[in-house]
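**Student:** Need a 3D model of the sequence below.
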Amino acid sequence: MSGDDMRSVFGRQRGWLLLSIVLLFTTMLAGVSLLGLSGGFLTGAALAGALGMGATFNFFSPSAGIRGLTMARIVSRYFEKLVGHEATLRIARDLRVWFFRRALPLAPARLGSSRTGELLARLMSDIGEMDGWVVRALGPLLALAGMCVATIIAAALIYWPAALLLLVLAVLVGVGVPLLAVRRGDAGEAQRAQSRATLRTLAYEGLEGVADLTALHARDAWIARVDAAAREVAGRDRRRRRRLIGGNVLHAVLSGLGLLAMLWLALSAFEAGRIEAPHAAALVFMTVALLEVAAGSGIAWQAWQSARVAGGRLQQIIEQPPSVPEAATPAPVPAGDASVVFEQVVFAWPGERRRLLDGVDLHLAAGDRVAIRGDSGSGKTTLSALLLRLWDPGQGSVRYGGVDLRRFAQDDWHRQIAWLPQGAPVFAGSIAENLRLGRPDASDDALWQVLEQVRLGEWARQQGGLLAWVGENGATMSAGQARRLALARALLRDAPLMVLDEPTEGLDVDTAHALLTDLAAALGSRSLLMITHDRLPPGVVHREYRLQQGQLLELDPAP
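**Tutor:** Predicted coordinates for the structure are as follows:
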């Protein structure tokens, strides 16, 4: 596992994890001791009865020990499962929070190059492999190591050659066989993880685009791709299981040979008078128990390998450098001057020579409302991305209140902006929960006020009020209502600058014009930068520009 930050996630739950490992070791120790003591006790009892020595045989101490070990094993097993599940769930929660916290600053600039389904696979599959890393891999391996040491020490107290034999068996079946079964498995695990991510991506994108696939008569072809990806995953899982089965077969062979060797050694020592019969039986039964415990080491090593690959995949996402650096010594955002100035701004995407923006100049005074129009791919959205400081210009500067945006802390700057992106989502939740994403501390009165501003007040009352459920992606709303709700969320921020990217995308002309007219009335003294393809109704903006060949050209006012 790599990355100090990821280790800190596990470190926060070290108490639960340590308790889980101790309980697992206690369960193993109780099981091995129980089998060893039971074997010795039954052997001693049988010999005492056969030789007529029942009167001198200590029946009560071993039977009390057996009852105590049985109860200890039951109790420790129960609490081991309880604590292990608690630790796993806590880590699963913390890993997701950690991943989101590290990944969100990369959105949308860096994460935009990753497919949504791929990110979903990282979030689901890879974190799923990681959250049980201690309980499924590290804990069992540490407990097994402790169990081997304890069993070898116990065997040495009885007969030291038996301890040497147990040491050899422990190394062979606990380390050698599992490592042989998972040898060169990192590449296989990486391919398995990638094939699972591919399947999730195809399934997700197919569900998201089922309407388009149906309209283009491409659904059958897409299903065939999903089936092929599923067969690839199944094939890799079968190969993984075959490696594990091969290890189990080898484990069984070595266990059989080792048990025969221990049986021969114990009987030889008994015949030579070096140990008593109950002790000889205890050695054999301890060997049986230890070999049984070691049978799970292959699964543990495989889980370790999977978690290591998953951790590397997660690090690939969150270790990407941010698209813009934070200011070393952030300057305060000016409170009095809300002007925005683009001065000789030049921008080209990394690795590309074509300049999307080539010497752009734009002045947006406080309260100005400006629309930028242009063909697809002309750089309109790039202009808004520079204003949002998702990217920095290659040349020139973008200033707010006379200060270059690169001198602000990003959180401070983003608080000055209310952004309505193209395709702004409506989240599964209530009306109030969707609105309070814009301002978490907004009162109910403020929510109703902004709903009235975008003409959704009556609709919200008909739905049952602010707590009404809007459904996944606004399933209970029309497209126009969903855009109005997203606009209300942006207006609720009460930031001095509003940036809208294609706010009327997908709406009919009448709905779009009504939305824009309501927007103009609701803006008040706020500034507006709007990216749009559409013709605007009169009075929505003060000036319109066309972005063409990297240059901004001011358009004549509409008659």
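
**Student:** switch to C-alpha atoms for all contacts and neighbour counts from now on
**Tutor:** OK.

**Student:** Once you drop chain neighbours, what's closest to the residue nearest the centre of the chain?
**Tutor:** Residue closest to the average C-alpha location in the chain (Cα atoms, centre = their mean): Leu123, at 3.1 Å. Residue nearest to Leu123 in three dimensions, not counting chain neighbours: Arg96, with 7.3 Å by Cα to Cα, 6 or more residues apart in numbering.

**Student:** and this one, so I can compare the two:
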Amino acid sequence: MLIAFLDTHLRPYRRALALLLVLQIAKTMATLLQPAFFSLVVDRGIVRGDLNYIRYIGTVMVVVALVQILAAGAAAAVGARVSAALGRDLRSRVFRRVMGVSAREVGRFGAPSLITRTVNDVQQVQALVVTLLDIAVAAVITCVGGVVMALLQDVSLSLIIVALVVVLVTGLTVILVRISPTYARMQRAVENINRLLREQITGIRIVRAFVRDDHERARFSGANSELFGVGLKVGRMMATVPVVVMVLMNTATLPIIWFATGRIDAGQAQVGSIAALLGYVTLIITAIIMATIVFADLPRAAVSVRRVQEVLDVGTSVPTHPNPVHGARRRGRLTIQAAGFQYPGAPKPVLHNIDLVAEGGQTVAIVGSTGSGKTTLLNLALRLFDPTSGSVHVNGIDVRSFSPDSLHRVIGIVPQEPHLFSGTIGSNLRYGAPGAHDHDLWHALDIAQAGEFVEQLPGMLDAPVSQGGSNLSGGQRQRLAIARALVLRPEIYLLDDSFSALDRRTEARLRAALARDVPEATMIIVAQRLSAVQHADRIVVLDQGRVVGAGTHAQLLYYNRTYQEIAYSQGIPQEIPSRGHRTIRGVLHGQHS
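**Tutor:** Have a look, this model is predicted:
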């Protein structure tokens, strides 16, 4: 997988890689020529006392050394550029893939895992490419070229070098096979650390409120100790590599000197050739030591490559239609027909045979107890998930036939947990409509009952917003999220418990402004408080994923027991409009007043 992955993703840089190969060959050949020149200086210059020849070869060696320096610098620059570009492109591909899959696939990986894969794993691949292009290529050329040059000096003694290379390559391969699973464990340990940190930092207020600091420290300490143990095991295994290499290098040098002495005495070899041969031994061993740096990164990088490829290969459970609809006549009609949904791995569905129709300009509310499937139903309308049965239509067209851009311009969402991005008030409001003018933003803020507090902020629309809107109150974040959806001007608004952080007075003004300023829009409102939805055209009651009632507020108070229980729990006025003037409490207890 590693080779195929690199072949695929390095293909756009073929020209740069070809230039890099030429530079590496030039650098390595310049390095390999130096021992041969030194042999000539000894055998032809010093032995014969030819000073002019020594000066000539010395000048050539200086020129070759300059070539080596220039080629090495250029090769390092090209390699760094290629690896940086590869890292940039890989991160972009992974990010685009994550943005292109459904919430189901994102949930399968988990946010900490996706962050680790996008940042840490891509960095591991990038580091591997740096060492491959700068060290591994040079090491291979040096080993092959060094053996060839050594054979040219003395064939019989060079066989010792060949044997040394074979032994080293075999030993390193064994170490790599043994260490690879440990690197996989290390990556999982890093991922676990990221997950814990994310949970503890985002939930710091809960940790403090429940006095669980010691518990969380213990959890982190356990995860940290696990990472330490795995890292220590890897370090011990890799520490054996340079020791083995140095032992073998010294072991190879001694027999070369031993046999060379006899050959020199017999007149079968010259001192300069033996010196060059020992120089090639040193170069080859150095190259192998440098190669071990690459080998040390290979198992970890192979794991990272597999993890990155898993994200790039993941399909989506919400595929785009091959011939998507890019626009539709504005009507604002939302139809959900016999829709059911079951989360992957869940024992049973969360929605069963849901039917819902909202005509253009209507306000339809969805109420029910916690866990009844209200938010999941909105997610189907927005096509964050596809229903496992049934269908969802907007303006008479199946949402699966829309292009994602077109659907999300028709439907605007205000999520249950309003999320703001770091930037400014203006940049958050323009998130779905980058070309919106300032007066559009102020109009949306006024409708959302947020204009007054934004005017009081230093910089107003340019006022800074921290990550997640942490420098704003819950009510302010909620109103800004509503204003953001209003700037988009969609046909259908999905408001997921979007009034929960507002006081009743602000909520009433907001509902009145929506009815006045966007009367043509369809409103689908999920709410816990019945006061936010009792004026809706129709209210749908969910219980355990099923529709158990639908009608107006008055109708549901009259006949729907689930709605009556919700109203009673919230202190809704006790009298039910009916001829008998029954009370909610009396209905729930089977009594008449």
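
**Student:** Matching the residue nearest to Leu123 of the first structure against the second structure, which residue comes up?
**Tutor:** Alignment note (TM-score structural alignment): Arg96 of the first structure maps to Arg91 of the second structure.

**Student:** Does the residue nearest to Leu123 of the first structure touch Ser125 like I think?
**Tutor:** No. Shown here, Arg96 of the first structure and Ser125 do not form a contact pair, counting by Cα atoms under 8 Å, at 11.6 Å.

**Student:** just the strands in the stretch 201-350 of the first structure please.
**Tutor:** 340-347 (DSSP state E, counting those that start in this stretch).

**Student:** Quick one: the helices in it, in order.
**Tutor:** Counting by DSSP state H, counting those that start in this stretch, the stretch 201-350 of the first structure has helices at residues 210-215, 219-271, 277-294, 297-318.

**Student:** of all these, which lies closest to Ser443 of the first structure?
**Tutor:** helix 297-318 (35.6 Å; Cα to Cα).

**Student:** picking up where we left off before, so the residue nearest to the centre of the first structure lies in a helix, does it not?
**Tutor:** Yes. Assessed with DSSP: H, G, I helix; E, B strand; the rest coil, Leu123 of the first structure lies in a helix.

**Student:** That one matches what in the second structure?
**Tutor:** Taking TM-score structural alignment, Leu123 of the first structure has Thr118 as its aligned residue in the second structure.

**Student:** how about its match, what does it touch?
**Tutor:** 91, 94-95, 308 (Cα atoms under 8 Å, 6 or more residues apart in numbering).

**Student:** same check, this time on Thr320 of the second structure
**Tutor:** For Thr320 of the second structure, the contact set (Cα under 8 Å, 6+ apart) comprises 400-404.

**Student:** In helices only, show me the residues you listed.
**Tutor:** Among the contacts of Thr320 of the second structure, the ones falling in helices (DSSP state H) are Pro404.

**Student:** tally of neighbours for the counterpart of Ala218 of the second structure in the first structure?
**Tutor:** Residue pairing (TM-score structural alignment): Ala218 of the second structure is matched to Ala224 of the first structure. Neighbour count of Ala224 of the first structure, defined by other Cα atoms under 10 Å: 11.

**Student:** try Leu207 of the first structure
**Tutor:** A count of nearby residues for Leu207 of the first structure, using other Cα under 10 Å, gives 11.

**Student:** who wins for neighbours among the contacts of Thr118 of the second structure?
**Tutor:** For the contacts of Thr118 of the second structure, the largest number of neighbours (other Cα under 10 Å) sits with Val308, at 24 neighbours.

**Student:** got the contact list for that residue?
**Tutor:** 94, 117-118, 121-122.

**Student:** could you dump these to TSV with distance to Thr376 of the second structure?
**Tutor:** Formatted as TSV, the contacts of Val308 of the second structure follow (distance: Cα to Cα, whole Å):
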residue	distance to Thr376 of the second structure
Val94	27
Arg117	28
Thr118	28
Asp121	33
Val122	34
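
**Student:** and those residues, which two are the farthest apart?
**Tutor:** Greatest spatial distance in these: Val94 and Asp121, 10.8 Å, computed using Cα to Cα.

**Student:** The second structure: which residue goes with Ala181 of the first structure?
**Tutor:** Superposed on the second structure with TM-score structural alignment, Ala181 of the first structure falls opposite Ile175.

**Student:** other SSEs contacting the host helix or strand of that match?
**Tutor:** Take DSSP states H and E as the rule and Ile175 of the second structure turns out to sit in helix 155-202. When contacts are defined as 3 or more Cα pairs under 8 Å, 6 or more residues apart in numbering; DSSP states H and E, helix 155-202 of the second structure sits against helix 111-116, helix 137-153, helix 213-265, helix 271-313.

**Student:** could the ones you listed be laid out in JSON lines, adding distance to Asp50 of the second structure?
**Tutor:** Shown next, in JSON lines, are those (distance: least, Cα to Cα, whole Å):
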{"stretch": "helix 111-116", "distance to Asp50 of the second structure": "64"}
{"stretch": "helix 137-153", "distance to Asp50 of the second structure": "22"}
{"stretch": "helix 213-265", "distance to Asp50 of the second structure": "21"}
{"stretch": "helix 271-313", "distance to Asp50 of the second structure": "15"}
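
**Student:** of all the ones you listed, which lies closest to His439 of the second structure?
**Tutor:** Closest approach to His439 of the second structure among these is made by helix 111-116 (36.7 Å; Cα to Cα).
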